[in-house]
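kindly return the folded structure for what I paste below:
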Amino acid sequence: MTNTEKLVQLNQWNKDTLMETLGIVFTELGDDYLVGTMPVNSKVHQPLKMLHGGASIALAESLGSCLSNILVFSEDKAAVGTSINSNHLKSKNEGIVTGTARIIRKGKTLHFLEIEIKDEKESLICHCTMTNMVINRQIEK
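Sure thing, here's the model as predicted:
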């Protein structure tokens, strides 16, 4: 399966999920990274009309989890998040944020990732690290 086909599949998985609700779209996939965007609007604001930190974390975790799962899917494995750490560095009121998840360490049972979320001017909005555990995937028959 090509990376383009994998992107189509990832975006189809988003139907009827939090990712669809938040408007997250996966846009680019490489051997060790995944990029996605999320609009910043009232749906993802906190009461001060700024991007909610939880929405940033939802974008980061979506990217990190999906990247890990793409990396192990053909092995009949699944990756599940066990830990995410975030630093919110700059506010954002409107526009688009782009997140890039990169695999830092791909072990047999553990993945460690870094996720950077930036605005249209490439300013760093949020920096996250994430740990995913690799488990056996239940095969539907």
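
could you use CA atoms for every contact and neighbour count after this?
Will do.

strands of this structure, start to end?
25-29, 33-40, 77-88, 95-106, 110-118, 124-136 (DSSP state E).

adding mean neighbour count, write those out as TSV.
TSV is the format used below for the strands of the chain (neighbours: other C-alpha atoms under 10 Å):
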stretch	mean neighbour count
strand 25-29	20
strand 33-40	21
strand 77-88	17
strand 95-106	20
strand 110-118	23
strand 124-136	20
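
correct me if wrong: K118 contacts V97.
Yes: counting by C-alpha atoms under 8 Å, V97 is a contact partner of K118 at 5.5 Å.

follow-up on the earlier one: same list, the strands of the chain, but as JSON lines with distance to A55 please.
Formatted as JSON lines, the strands of the chain follow (distance: least, C-alpha to C-alpha, whole Å):
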{"stretch": "strand 25-29", "distance to A55": "14"}
{"stretch": "strand 33-40", "distance to A55": "9"}
{"stretch": "strand 77-88", "distance to A55": "11"}
{"stretch": "strand 95-106", "distance to A55": "11"}
{"stretch": "strand 110-118", "distance to A55": "11"}
{"stretch": "strand 124-136", "distance to A55": "11"}
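
please give me the structure for this one as well, since I'd like to look at both together:
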Amino acid sequence: MGIWHDEVGIEELNEKNLGCLNETLGIEITEVTPTSLKGRMPVDARTIQPAGVLHGGASVAFAETLASWAGYLAVDRSRFHVVGQEINANHIRPVAPGNWVYGEATAANIGRRAHVWEVRLTNEAGKLVCISRCTLAVLEVPSAYATADQRG
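All right, here's what the predicted structure looks like:
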């Protein structure tokens, strides 16, 4: 299990992605390793800018999604909820439509009240597209992450 509080299936995470921005952008969680969380996002009409390449805002939304899910997995969800507090991103290279961008969130620090996650986004060739750091606040309330029908 590594850094995770307990096991949560990828299917459960992706089910909770439905009915919100994560689904709108096509974000999918693909793997939980002992020390990281991985996902992917399509580069298409939902995620490009007017110049026809991956939008930096879509990259940031993808990075924060991965960091937030990683924080969610790292806490006791019956007692804690994580929320994004700060995020930054450096955009390195463009990605054209018809491709995927892949992300991996790894912990820089998992504290009692705050987490810092590094998220690296790469293209299909494995080249760095964006690097982001996201700080999450750890709130002492049960997690509010839910499926679309539970939210509704």
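
closest to K6 of structure 1 out of the strands of structure 1?
Each of those has some distance to K6 of structure 1 by C-alpha to C-alpha; the shortest is strand 25-29, at 8.0 Å.

what is the orientation angle of that closest one with strand 95-106?
50 degrees (axes from the mean of the first three to the mean of the last three C-alpha atoms, to 10 degrees).

which residues touch strand 25-29 of structure 1?
3-4, 7, 10-11, 19, 34-38 (C-alpha atoms under 8 Å, 6 or more residues apart in numbering).

list the contacts of the closest residue to R46 of structure 2 other than its chain neighbours.
Leaving aside its chain neighbours, R46 of structure 2 sits nearest to L25 (5.9 Å; criterion: C-alpha to C-alpha, 6 or more residues apart in numbering). Contact partners of L25 of structure 2, counting by C-alpha under 8 Å, 6+ apart, are 41-42, 46-47, 58.

just checking, what packs against the longest helix along structure 2?
The single longest helix within structure 2, with elements called by DSSP state H, is helix 56-74. When contacts are defined as 3 or more C-alpha pairs under 8 Å, 6 or more residues apart in numbering; DSSP states H and E, helix 56-74 of structure 2 sits against strand 36-43, strand 81-91, strand 99-110, strand 114-122, strand 128-139.

circling back: looking at the contacts of L25 of structure 2, which is nearest L73 of structure 2?
Nearest to L73 of structure 2 among the contacts of L25 of structure 2: M41, at 20.0 Å, using C-alpha to C-alpha.

how about that closest one, what's its partner in structure 1?
Per TM-score structural alignment, the equivalent position to M41 of structure 2 in structure 1 is M38.

one more: T24 of structure 2?
By TM-score structural alignment, T24 of structure 2 lines up with T21.

just give the nearest non-adjacent residue to the residue nearest the centre of structure 2, would you?
Using C-alpha atoms, centre = their mean, the residue of structure 2 that lies closest to the mean C-alpha position is L66, 1.3 Å off. Of all residues not flanking L66 of structure 2 in the chain, A105 sits nearest, at 6.0 Å (C-alpha to C-alpha, 6+ apart).

kindly report the same for G84 of structure 2.
In this structure, G84 of structure 2 finds its nearest non-sequential neighbour in L136, 4.5 Å apart by C-alpha to C-alpha, 6+ apart.
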